[in-house]
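K.L.:
with the input below, show me the fold.
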Amino acid sequence: MYATQLLIGDQWVDSSDGGTNETFNPANGELIGFFAEATTADVDAAVAAARAGFESDAWQSMSPDAKGRLLWRIADLIDRNAVELAALETLDQGQPTTVSTAISVPLAAQVFRYYAGYATKLEGKLSPVSIPRQLTYQRRTPLGVCGLITPWNFPLDIAAWKLAPALATGNAVILKPAEQTPLSTVRLVEICREAGVPNGVVNLITGGPQVGKALVGHRGVDCISFTGSTAVGQEIARTSATDLKRIGLELGGKAPSIICADADIDAAVQGNLKGALFNTGQACGAFTRFFVPRSKVDEFTSKISAAADALKIGHGYDPETILGPLVSEEHLNRVASYVASGKEQGAQLVSGGERVGGELQNGYFFRPTVFTEVTDKMKIAREEIFGPVLSIMPYDDIDEAITRANSTDYGLVAAIWTKDLVTAHSLPQRIKAGTVFVNQLPLIDPGAPWGGVGLSGLGRELGSYSIDEFTEPQSVFINLD
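P.N.:
Have a look, this model is predicted:
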């Protein structure tokens, strides 16, 4: 049984009122641990500790090279503790070990090493101004105290995406993981301490939505980086407008996948199945709307539904499991309600559409669900489901498919399946999305930006773009007279 505390400054402490909350194993519904439920007073203390850590001589005087080596040590410790971290992700979030072991943990370490290199490359520039006898240059300065609020679907990775560039650029942070999945983030913060991060530079608060609201509304916080639902992101934007703090928002998605007439149908079936059901569909970049030429709808539907039915559903620690549980009973009910709405609005259910029973009945398992004859106005075609639900939508010509794919409030990712090189290069520029994948899964790499347009968010993470998210340019004018 796990029992975790808050990290405020250099002290691991209980909540100031002794409050705790519970976290459960989504594969069987069993209680696996308790975590401290932070209070407003705890948030105040964490902000004060972060400010002190940011301004401390230990952090301000640390050289870029030393910062880089610090981040590299964190990456090495992630690798050293990989088995434990992967087990925590599988236990607390439900990720199959094929995801937690082969993707989540290695990617977290890779992100820290990527930004370790950036610590020595935060360059400014010299500006040729028209004022006589002036030397004018710009330098990047850290924002100060950054609140990092992470979601429950990829707790370790998204914490790394935010934490690594924030530290590389010299900020102090307060990490707030989702209340459903705090365990791997707590362990990551322990690793940061072990690596030698100075006191107060990394702080941890855990708890529910009220804790996040207190962090967002705090006047001592200079920046909020949030990944989660669009509704919460909109609330963060409204709250942050009060003091105009910097915000970065990576929100929901409703990714279209356009299967062109010349596409290899078998490759498109396998690629779209994996792209839709990665982490049981609990990914903002999951493919969800499948635009298929009307002449190939029957073939595509029969093949993808048969392939979905054949996937192994089970506990994440089973190495043969492809589909693990949804994260909670609440979320399972939400997914089920979307499936019910699809039926009510006239979509044709081809396969799945129900909770898994039998020996898995105590877990939050839901069968992969395929609908066809889905229209653009149906709820399952418009709203983010965040689960294993696939909507197949016939089209008659490619211009129609593009228009319908863009007919959404979201714009995070999209996919195109084609064997034609001209199509592969010409269609992405017509699609409203932060990232377009051609003939492949929704892959993520530290070197490429990640983020969306519209209700999918503001700003970009990863690549050099995260450096922009966590720094402010400062101009310096030197009078040479």
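
K.L.:
from here on, contacts and neighbour counts on C-alpha atoms
P.N.:
Will do.

K.L.:
tell me which element residue 330 falls in.
P.N.:
In this structure, residue 330 sits in helix 329-344 according to DSSP states H and E.

K.L.:
ok, residues contacting that helix?
P.N.:
Here helix 329-344 makes contact (C-alpha atoms under 8 Å, 6 or more residues apart in numbering) with 26, 326, 348-349, 353-355, 364-366, 371, 378-380, 385-387, 389.

K.L.:
out of these, list just those in helices.
P.N.:
Among the contacts of helix 329-344, the residues falling in helices (DSSP state H) are 379, 380.

K.L.:
from the contacts of helix 329-344, list the buried ones, please.
P.N.:
With burial judged by 16 or more other C-alpha atoms under 10 Å, the buried subset of the contacts of helix 329-344 is 26, 326, 348-349, 353-355, 364-366, 371, 378-380, 385-387, 389.

K.L.:
in strands only, show me the residues you listed.
P.N.:
348, 349, 371, 389 (DSSP state E).

K.L.:
my guess is the last one contacts residue 281, does it?
P.N.:
What that stands for is residue 389. Yes. Counting by C-alpha atoms under 8 Å, residue 281 is a contact partner of residue 389 at 7.4 Å.

K.L.:
just the buried positions in stretch 100-120, please.
P.N.:
Within stretch 100-120, judged by 16+ other C-alpha under 10 Å, the buried ones are 100-101, 104-120.

K.L.:
for the comparison step, fold the sequence that follows:
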Amino acid sequence: MKAINPLVVIVAALGAELGCVFIVFLIGVDMSTTFSVVSPVDGQVLAEYGYASGEDIRQALEASQQVALTWQNTPLAQRKVLVGQAIDWLVSQRDRIAEAIAQQIGRPIAQAAGEVRGLEERARHMIAIADEALADNYPAPKEGFTRFLRREPLGTVLVLAPWNYPFLTAINTIVPALVAGNRVILKHSSQVPLVAKIFDEAFKAAGLPNGVFQVLHMTHDDTLALIGSEGIDFVAFTGSVEGGRTVQRAAAERFIGLGLELGGKDPAYVRADADLNNAVENLVDGAFFNSGQSCCGVERIYVHASLYDDFVAQFVELTKGYRFGNPMDANTNLGPMVRARAADFVRQQIADAVAAGAKTLIPAGHFTHDAPGTAYLAPQVLVDVDHRMRLMTEESFGPVIGIMPVSGDEEALRLMNDSDFGLTASIWTTDADAAMALADQIETGTVFMNRCDYLDPALAWTGVKDTGRGVSLSALGYAQLTRVKSIHFRTA
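P.N.:
Here you go, the predicted model:
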């Protein structure tokens, strides 16, 4: 168990730009000064990194404050250019990024470079819409007055990013935050420090002023202390529900914004009129891509009884065709989970479901690399499942899916909404009107028709229930990362 020393109060007198305001924050001193990255590929230690000290954190906050006015007063056009140059640099590192992802989280190297395409799509879109999203907003003219609303940056944005899509999830906040004139401190998951390093190199190569973008590897305690300090003005967290609650508690005494993207148990409904082949192909991919470790991955499927048997048969056949194994092999298209204990969690969900009457359809031994006690967990399909089973209600975040027959829209809607989560849901049908009628009633942040497991940067990425709160991407993503100032001048 880690030994934690008593909290140490660090008082930093920041520069003249703040009028010599004193910022006080608490840093929990953790006796652990380093952390190791264990690769799921072979269970070996990939690298060891040092945690930031209290002095490192103090200096990062001071650097962020010192550059505040410089960066905020940099014209928007120039901020866009500089951030765009960082994206250019990242795109040029496609092969390096693919290797870093494969080594650190186990996604097949043949697929890992695809994250760069998504990163670029999101970043370019957010840069392109910045002028409109950040433009002054004028109400109807009123004689004798000049009136408008202006968006201003919040200050220092702390991005707490996860490991599963380490570039995509981080870029959702980093790009609009910087373009809007904020400074960013990135605390990435300790599973992917190489990603944080690559981000740091990108913004340095782009020529951003010192202190505008910084990376800190911090202990859990120091991260929470930083959230509660006066140096942070917004926190963007992607992670577990309990992690979100912890972040919220840490910020409870402060009036700052939080973006919390938490758990999911995303459902799919295959209607009687669906294109069966299209639904099967996309839902297999939606369930198992990245070994099921996707925030918006499909975790439960409801199929109209008239299609159920054919759907299940085709789904199982396609699943059996995966090339499961070492992610560094270019022929592999399904790799290990991120760590052994995550795989063991899913194994236990499966075992509990089977004990309660569920049936597994992928025979033991079909995938030779499946190895109990390791991160290598082969995909599994279960039937005869119901909502009494953890498998159908508790987030799995792994390569497993439960499939249930339903009698029609009413039953499907009830089951889709029977969840503590609400990130995305997908409807598979040729009837757009029926899909819209269902979409109006599904309790979720995004409703897809005939696609799944995708994020469109032009649309708001948000959720309901225990999936969290806040918005990223789209013009609304800029609204979350800025504050509004009203200008009200009498001119006559």
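
K.L.:
circling back: let's have the ones in strands among the buried ones among the contacts of helix 329-344 of structure 1 in TSV, adding distance to residue 297 of structure 1.
P.N.:
Formatted as TSV, those follow (distance: C-alpha to C-alpha, whole Å):
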residue	distance to residue 297 of structure 1
348	13
349	14
371	12
389	17
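
K.L.:
the residue most central in space within structure 1 in helix, strand or coil?
P.N.:
Most central in structure 1 under C-alpha atoms, centre = their mean is residue 158, positioned 5.0 Å from the mean C-alpha point. Classification of residue 158 of structure 1 by DSSP: H, G, I helix; E, B strand; the rest coil places it in helix.

K.L.:
what lines up with it in structure 2?
P.N.:
Taking TM-score structural alignment, residue 158 of structure 1 has residue 169 as its aligned residue in structure 2.

K.L.:
show me what contacts that match?
P.N.:
Applying C-alpha under 8 Å, 6+ apart to residue 169 of structure 2 gives the contacts 161, 162, 238.

K.L.:
all strands for the stretch 1-150 of structure 1, in order.
P.N.:
Under the criterion DSSP state E, counting those that start in this stretch, the stretch 1-150 of structure 1 contains strands at 2-4, 6-8, 11-13, 20-24, 31-36, 125-126, 134-142, 145-149.

K.L.:
tell me which of the ones you listed approaches residue 85 of structure 1 most closely.
P.N.:
Nearest of the strands of the stretch 1-150 of structure 1 to residue 85 of structure 1, taken as C-alpha to C-alpha: strand 2-4 at 13.8 Å.

K.L.:
can you verify my assumption that residue 480 of structure 1 contacts residue 135?
P.N.:
Yes. Using C-alpha under 8 Å, residue 480 of structure 1 makes contact with residue 135 at a distance of 6.9 Å.

K.L.:
Provide the aligned range in structure 2 for the helix holding residue 330 of structure 1.
P.N.:
Going by TM-score structural alignment: helix 329-344 of structure 1 matches residues 340-355.

K.L.:
hang on, the earlier thing: can you tell me which of the contacts of residue 169 of structure 2 lies nearest to residue 416 of structure 2?
P.N.:
residue 238 (23.0 Å).

K.L.:
aligned counterpart of that closest one in structure 1, please.
P.N.:
Using TM-score structural alignment, residue 238 of structure 2 lines up with residue 227 in structure 1.

K.L.:
please apply the same query to residue 432 of structure 2.
P.N.:
So residue 432 of structure 2 corresponds to residue 421, using TM-score structural alignment.

K.L.:
for the residue nearest to residue 355 of structure 1 when sequence neighbours are not counted, give me its contacts.
P.N.:
Closest residue to residue 355 of structure 1 apart from its sequence neighbours, by C-alpha to C-alpha, 6 or more residues apart in numbering: residue 366 at 4.3 Å. For residue 366 of structure 1, the contacting residues are 325, 326, 332, 353, 354, 355, 356, 388, by C-alpha under 8 Å, 6+ apart.

K.L.:
ok, and the most crowded of the contacts of residue 169 of structure 2?
P.N.:
residue 161 (26 neighbours; other C-alpha atoms under 10 Å).

K.L.:
that residue reaches residue 237, doesn't it?
P.N.:
Yes. Using C-alpha under 8 Å, residue 161 of structure 2 is in contact with residue 237, at 6.3 Å.

K.L.:
aligned partner of residue 376 of structure 2 in structure 1?
P.N.:
By TM-score structural alignment, residue 376 of structure 2 lines up with residue 365.

K.L.:
and for residue 406 of structure 2?
P.N.:
Match for residue 406 of structure 2 (TM-score structural alignment): residue 395.

K.L.:
just the strands from the stretch 151-300 of structure 2, written as ranges.
P.N.:
Using DSSP E, counting those that start in this stretch, strands in the stretch 151-300 of structure 2 cover 156-161, 183-188, 213-215, 234-238, 257-261, 266-270, 298-304.

K.L.:
as a markdown table, those strands with distance to residue 417 of structure 2 would be great.
P.N.:
As requested, these are exported to a markdown table (distance: least, C-alpha to C-alpha, whole Å):
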| stretch | distance to residue 417 of structure 2 |
| --- | --- |
| strand 156-161 | 28 |
| strand 183-188 | 32 |
| strand 213-215 | 39 |
| strand 234-238 | 22 |
| strand 257-261 | 19 |
| strand 266-270 | 9 |
| strand 298-304 | 12 |
